[in-house]
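A.B. asks: Quick one, structure for this:
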Amino acid sequence: MPRGFKPLVVDGRFVTIESTNPATGAVVDTFDAESAAERDERIELASETFEEWRETSVERRQRLLSAAADVLREGRDEYAELMSREMGKPIGQAHAEVEKCAWVCEYYAEHAAEFLQDEVVASDPDARTLIAYQPLGPVLAIMPWNFPFWQVFRFAAPNLAAGNVGLLKHASNVPGCARAIEDVFHEAGFPEGTFQALLIGSDEVDDVIEDDRLAGVTLTGSDGAGRAVAETAGSELKKTVLELGGSDPFVVLEDAPMERTVETAVQARLLILSAEYSLG
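C.D. replies: A predicted model of the protein is given here:
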């Protein structure tokens, strides 16, 4: 169970989630977990919104992503402080994370149309053969706490640009970040239901993946979490993208400046904290 997460469980399900500051133990905020009925309503809204969003021009999607970048920069201090309170990120790193999220929105705002163009391929003289990029539908993103904004935006920006809609199951110690990200897209002018946060427990994830209205799922987390998600998604023949944990060897050559090498190694290890609690 991640630090900063205090669930109240009644009859086997989360009722409220207390977000607590890991440095002080003080309660940051309290959130109501979604009931099964509320979860179903959000999935239905995502499904309905997708039918509209998939027909929205890529140019409008790009404009809305650009607006999301503006919202992020306008609220930079607020979002950075929220990250620091909920999961303990140093404030300087938190500011940088917000800026990186604004950058990725701007990147797809600039390049989405180019990336989504049909690609004509060689074929018989009497045929026209091409590769076309079509949106899938609602996609569930299961994200970790260590980069609570960036991990979400690097999923959300390209998927929204491509015409998909997003459902976020964030780590349970950063519910405030999950709601704040949902609000960013709302304030930027995205249609209601284009991107929603689900405040649910890990035991409810399989139900979401198995829902016929869901088209795919992506996870950043541990090998164990990846296996569980891949097994469920595979049984439903749904597309998955998994980024799983691991520790690569750190090779130090004889001519390396040892003091700088040690400092770099320590910083790198801390920056890629294990996301083993991403389903938390």
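A.B. asks: CA atoms for contacts and neighbours, from now on please.
C.D. replies: OK.
A.B. asks: what helix or strand does A225 sit in?
C.D. replies: Secondary structure from DSSP states H and E places A225 in helix 223-235.
A.B. asks: For the chain, give the strand that spans the most residues.
C.D. replies: strand 13-20 (DSSP state E).
A.B. asks: That one packs against which elements?
C.D. replies: strand 5-10, strand 27-32, helix 76-87, helix 175-188 (3 or more CA pairs under 8 Å, 6 or more residues apart in numbering; DSSP states H and E).
A.B. asks: Which positions within the last one qualify as buried?
C.D. replies: In terms of neighbour count (16 or more other CA atoms under 10 Å), helix 175-188 has its buried residues at 175-188.
A.B. asks: I'd like the structure of this one too, to check against the first:
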Amino acid sequence: MTPKQIRSVLKVVEVGSVNRAAEVLHLAPSSISAQIRELSQELGVALFDQVGRRIVLSRAGQGLLPDFKRFHALTQDIEQQARSVSHEAVGELKLFAPSSMCIYRLPPLIEALQKTAPQLEVTLTHEPFDYQAALHNREIDAAILVSQYEDEQWENHPLMDESVIYVCHPDRHQNKKLSLEELQREPLITTEPGCSYRVVAEGHFKTQGLTLKPRQSFSNVEVIRRCLLANMGVALLPRCVVAEDLQRGDLVGQAVEGAPYGFRSMLVYPKGMKVLPKLGALIECIYGDNKNIL
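C.D. replies: Below you'll find the model as predicted:
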């Protein structure tokens, strides 16, 4: 079993055909097919099934796919470590972050990282995405989360205290603290189901015997912000998303009983994972001379 064989299998899975995988990897299709055939013979199982003109992972291939991904990630780590003997941060740093962090927290941190590690490429993925599986399978190096608690399965590096508030257009604002019953009468806009902000708000409503029933929900906080500027409702958002709008008076925080909700943004990765120079460079930006940029 070789890294090239595993890379070819994963690329065929990703792009859906041998020909497209060959184009991406700059190899002949016959070379990709030979690598897959040799790996199948070595393992004693067919990795792909022919379905019409397409090939799809066989049942055995599906079962082995997580291990293939871990093998590929380990190979990349070894290559990265070999290139980083001089402790230079090089290669690709793959991160997950919610859209609020991608847009409003990470840009200055990435800018600082580019100055200290100019050979490092940062790739960001945002929701919807199963970041936990991706971390365990080494498909990403780390994740930026917004949570009220530290999860014991991760190494946690706190970034910022984050206040999650109810906010609306000035024309909709009520100059009093709303009860949840009163808030419920407004057209509510929230993030997608399962988002940490929404889960906490749902729990808050439940303590009052109510059910949070948003009129609209979006995975992208910038879409929600645009809805607020168009006076489409009251939304639940991290303060950092609307800080400039609040300062200009384009939006207004709406006081609500039991709110705002306290969160913390943090960098996380699996406990016991070896921290390569590329991730170490990001951690250094968080705690080093650039720690005040957030």
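A.B. asks: After superposition, what is the TM-score?
C.D. replies: The TM-score (TM-score structural alignment, normalised by the length of the first structure) is 0.27; 124 aligned residues with a CA RMSD of 5.9 Å.
A.B. asks: mind putting the helices and strands packed on strand 13-20 of the first structure in a markdown table, distance to R227 of the first structure included?
C.D. replies: What follows is those, written out as a markdown table (distance: least, CA to CA, whole Å):
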| stretch | distance to R227 of the first structure |
| --- | --- |
| strand 5-10 | 24 |
| strand 27-32 | 29 |
| helix 76-87 | 26 |
| helix 175-188 | 24 |
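A.B. asks: so which of these comes closest to A112 of the first structure?
C.D. replies: helix 175-188 (17.3 Å; CA to CA).
A.B. asks: Show me the contact partners of the very next helix or strand once past that closest one.
C.D. replies: Later in the chain than helix 175-188 of the first structure, the nearest helix or strand by DSSP H and E is strand 195-197. Strand 195-197 of the first structure is contacted from outside by R42, A46, V165, G166, L167, L168, K169, H170, A178, R179, E182, F185, using CA atoms under 8 Å, 6 or more residues apart in numbering.
A.B. asks: Tabulate the buried residues of helix 175-188 of the first structure in JSON lines, adding columns for distance to L8 of the first structure.
C.D. replies: Below are the buried residues of helix 175-188 of the first structure laid out as JSON lines (distance: CA to CA, whole Å):
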{"residue": "P175", "distance to L8 of the first structure": "14"}
{"residue": "G176", "distance to L8 of the first structure": "17"}
{"residue": "C177", "distance to L8 of the first structure": "19"}
{"residue": "A178", "distance to L8 of the first structure": "19"}
{"residue": "R179", "distance to L8 of the first structure": "19"}
{"residue": "A180", "distance to L8 of the first structure": "22"}
{"residue": "I181", "distance to L8 of the first structure": "24"}
{"residue": "E182", "distance to L8 of the first structure": "23"}
{"residue": "D183", "distance to L8 of the first structure": "25"}
{"residue": "V184", "distance to L8 of the first structure": "28"}
{"residue": "F185", "distance to L8 of the first structure": "29"}
{"residue": "H186", "distance to L8 of the first structure": "29"}
{"residue": "E187", "distance to L8 of the first structure": "31"}
{"residue": "A188", "distance to L8 of the first structure": "33"}
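A.B. asks: from those, which is closest to E18 of the first structure?
C.D. replies: P175 (8.6 Å).
A.B. asks: residue boundaries of the strands in the stretch 51-200 of the first structure?
C.D. replies: Assigned by DSSP state E, counting those that start in this stretch, the strands in the stretch 51-200 of the first structure fall at 119-121, 129-131, 138-143, 165-170, 195-197.
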